[in-house]
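Provide a 3D model corresponding to the input given below.
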Amino acid sequence: MLRVDNLTCARGGRPVLSNVSFDVPDGQALILRGANGIGKTTLLRTLAGLQPALSGDIQVDEEDTAYASHADGIKAQLTVAENLAFWADIYGTDVPETVYTDFDLADLRERFAGTLSAGQKRRLGLGRLGVIKRKVLFLDEPTVSLDRFSVKLFANFIQNRHLANGGIAVIATHIDLGLTARELDLEPYRAAIDDLGSSDEAFL
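You can find the predicted model right below:
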């Protein structure tokens, strides 16, 4: 289980979200909702251990987590197959054949990543999730550049591969992915300017 208690996180030294609490049991997903700039990315980066929290507690094994942002994280000079093999080498795993079908990459296997369209690059980038085999995924707008068909592919992977095998996903998105998942509106957790001192103090 992922458990978050009274978490306060900051961007540029200034608190953006405060007293955030939730839990996500194994096999479930949580969708983060909120206006642009409210702090969805900041929260995900804090949960993933990429930046420190100002206060509060996160109960998760960082060795089991992975964070994926808008960047595709691919090497243009490598083929699709070589890119996936690269990530497998880093994480000490293999490349399941299902990754190619889950993300519609089978016909692109020998294509150089630099020649792919934006949507194809995004599918390849998301294909990493099927290679790294981390239990807890923190995903920031994962469907950017994807058409409806590809969004459905991604949702099917999360629901039927990741969650069905006991994984956890926390996803920031503005669209309906069609997942069976709870939603968390971050508006009630928006930090007041003086939550942890004035805005001027935050930069001292």
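
switch to C-alpha atoms for all contacts and neighbour counts from now on
OK.

What are the contacting residues of the longest helix seen in the chain?
If you go by DSSP state H, the chain has its longest helix at helix 80-91. Helix 80-91 is contacted from outside by 74-75, 94-95, 105, 108-113, 124, 127-128, 131-132, using CA atoms under 8 Å, 6 or more residues apart in numbering.

Got a PyMOL select line for the buried ones in these?
Burial among the contacts of helix 80-91 is assessed by 16 or more other CA atoms under 10 Å; the matching PyMOL selection reads:
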select buried, resi 74+94+95+105+108+109+111+112+113+124+127+128+131+132
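
Please tell me how far residue 98 sits from residue 157.
Distance from residue 98 to residue 157, counting by CA to CA, to the nearest Å: 10 Å.

Who has more neighbours out of the two?
residue 157 (21 against 16; other CA atoms under 10 Å).

re earlier: tell me the one of the contacts of helix 80-91 nearest residue 54?
residue 132 (29.2 Å; CA to CA).

contacting residues for that closest one?
87-88, 91, 93.

The residues you listed, buried ones only, as a ChimeraX selection?
In ChimeraX, this line selects whichever of those come out buried by 16+ other CA under 10 Å:
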select :87,88
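
out of the contacts of residue 132, what pair is the most spread apart?
87 and 93 (8.3 Å).

list residues touching both of those two?
Counting by CA under 8 Å, 6+ apart, the residues touching both residue 87 and residue 93 are 131-132.

give the contact list for residue 144.
70, 122.

so where does it fall, helix or strand?
According to DSSP states H and E, residue 144 maps onto no helix or strand at all.

just residue 184 next, same as before
strand 182-185.

elements contacting that strand?
Helices and strands touching strand 182-185, as assessed by 3 or more CA pairs under 8 Å, 6 or more residues apart in numbering; DSSP states H and E, comprise strand 29-33.

and the next helix or strand after the strand it packs on, what does it pack onto?
On the C-terminal side of strand 29-33, the nearest following helix or strand under DSSP H and E is helix 40-47. On a contact count with 3+ CA pairs under 8 Å, 6+ apart, helix 40-47 meets strand 2-11, strand 136-140, strand 168-172.

roughly how far apart are residue 118 and residue 60?
Distance from residue 118 to residue 60, by CA to CA: 33 Å.

quick revisit: wait, which of the contacts of residue 132 is closest to residue 9?
Closest to residue 9, out of all of those and judged by CA to CA, is residue 91, at 28.4 Å.

to compare against the first, here's another:
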Amino acid sequence: MTVDTYSSFNKPLLMLEARALSCIRGERQLFQGLNLTVTAGECLHVRGENGVGKTSLLRLLTGLAKPEAGEVLWNHQSIAKDPSLYHRELLFLGHRDALKEDLTALENLQLYAVLDDFHLPGDKALAALWRFGFRGRENLPVSCLSAGQKRRILMARMLTRQAKLWILDEPFNALDIHAVQDLQGLITEHVEQGGLAILTSHQEVDLPRVRVLDL
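Predicted coordinates for the structure are as follows:
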């Protein structure tokens, strides 16, 4: 059984744009005057040494933090104008696992669906988990899983979430070579179906239509 990430988009062209962003942390200016545009079917790989502001940039793009100057626009509208609408179309994964340790893999996926306010049928939840190696393990508590297995639950969430824009902070951390290939395949499907992806990674990524932003 396959799970469609989403069937179609309502708008012919989706776009995330940052205009003249400036970011200060403490007394340090991480970047200023930063501009970027990502459109439907594109992937942006944000690179740079530790501490240059990669995670800070992602937080600005998600609306979780406010820039010192500049603005972020989704489909030509400031994300500050209607944050709830923007967040319904956004999937953000940070580099720390946000899973409930006392719940099972399946229960975590179902909980995410409730928090994200969309209906996730049980068969689709199971199909997503099985795709990423959880057949027979879907009812194990997350506390019993390895770091790599926990990341695979998050990959199942990416598959089922139906978000148009993915913003991913170091998504390849703790993954073995096979899981890296699985995740690259998942991101490839997303952009080929008209989605947008922005990610940070210290390693090279093998993705279609990927552009690089060096901070």
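
care to give me the TM-score?
Once superposed, the chains reach a TM-score of 0.84 (TM-score structural alignment, normalised by the length of the first structure), with 185 aligned residues with a CA RMSD of 1.6 Å.

Keep only those of the contacts of helix 80-91 of the first structure that are in helices.
Short answer: the contacts of helix 80-91 of the first structure in helices (DSSP H) are 124, 127, 131-132.

May I ask which two of these are separated the most?
124 and 132 (13.0 Å).

list the contacts for residue 186 of the first structure?
Counting by CA under 8 Å, 6+ apart, residue 186 of the first structure has contacts 17, 32-34, 38, 40.

any chance of those residues in a markdown table, with distance to residue 49 of the first structure and neighbour count too?
Below are these laid out as a markdown table (distance: CA to CA, whole Å; neighbours: other CA atoms under 10 Å):
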| residue | distance to residue 49 of the first structure | neighbour count |
| --- | --- | --- |
| 17 | 16 | 26 |
| 32 | 18 | 23 |
| 33 | 21 | 19 |
| 34 | 21 | 17 |
| 38 | 19 | 17 |
| 40 | 14 | 23 |
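
Out of these, the closest to residue 67 of the first structure would be?
Using CA to CA, the contacts of residue 186 of the first structure come closest to residue 67 of the first structure at residue 40, 12.8 Å.

circling back to that earlier point, the second structure: matching residues for the longest helix of the first structure?
On the basis of TM-score structural alignment, helix 80-91 of the first structure is assigned to residues 105-116 in the second structure.

which of the residues in the matching stretch are buried?
Quick answer for stretch 105-116 of the second structure (16+ other CA under 10 Å): 105-113, 116.

swap in stretch 206-215 of the second structure?
207-208, 210.

Residue 192 of the second structure: which of these is nearest?
Once CA to CA is applied, the member of those that ends up nearest residue 192 of the second structure is residue 208, at 8.1 Å.

That closest one contacts residue 188, correct?
Yes: Residue 208 of the second structure lies in contact with residue 188 (CA atoms under 8 Å); the separation is 6.4 Å.

Can you give me the distance of the aligned partner of residue 48 of the first structure in the second structure to residue 91 of the second structure?
With TM-score structural alignment defining the correspondence, residue 48 of the first structure maps onto residue 62 in the second structure. For residue 62 of the second structure, the distance to residue 91 of the second structure (CA to CA) stands at 9 Å.

shared neighbours of those two, anything?
Common neighbours of residue 62 of the second structure and residue 91 (CA under 8 Å, 6+ apart) are residue 167.

Report the contact partners of the equivalent of residue 137 of the second structure over in the first structure.
Alignment note (TM-score structural alignment): residue 137 of the second structure maps to residue 108 of the first structure. When contacts are counted by CA under 8 Å, 6+ apart, residue 108 of the first structure touches residue 80.

How much space separates residue 108 of the first structure from residue 117 of the first structure?
From residue 108 of the first structure to residue 117 of the first structure the distance is 11 Å (CA to CA).

Where does the helix or strand containing residue 152 of the first structure end up in the second structure?
Here residue 152 of the first structure sits within helix 148-156, counting by DSSP H and E. Taking TM-score structural alignment as the measure, the second structure aligns residues 177-185 with helix 148-156 of the first structure.

Check the mean deviation of that stretch from the first structure.
Its aligned residues in the first structure lie a mean 0.6 Å from stretch 177-185 of the second structure after superposition (mean CA distance after the TM-score superposition for the first structure).

If you count neighbours, what's buried in that stretch?
179-180, 182-184.

Likewise for stretch 147-155 of the second structure?
Buried, per 16+ other CA under 10 Å, within stretch 147-155 of the second structure: 149-155.

any chance of these in CSV, with distance to residue 40 of the second structure too?
Putting those into CSV (distance: CA to CA, whole Å) gives the following:
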residue, distance to residue 40 of the second structure
149, 30
150, 29
151, 25
152, 25
153, 25
154, 22
155, 20
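
show me the contacts for the most centrally placed residue in the first structure.
By CA atoms, centre = their mean, the first structure has its centre lying nearest to residue 139, at 1.1 Å. By CA under 8 Å, 6+ apart, residue 139 of the first structure lies in contact with 44, 67-69, 169-172.

any idea how far residue 91 of the first structure is from the nearest residue to residue 96 of the first structure once chain neighbours are set aside?
Once flanking residues are discounted, residue 96 of the first structure sits nearest to residue 131: 6.9 Å by CA to CA, 6 or more residues apart in numbering. According to CA to CA, residue 131 of the first structure and residue 91 of the first structure sit 8 Å apart.

ditto for residue 8 of the first structure
With CA to CA as the criterion, residue 8 of the first structure and residue 91 of the first structure are 31 Å apart.
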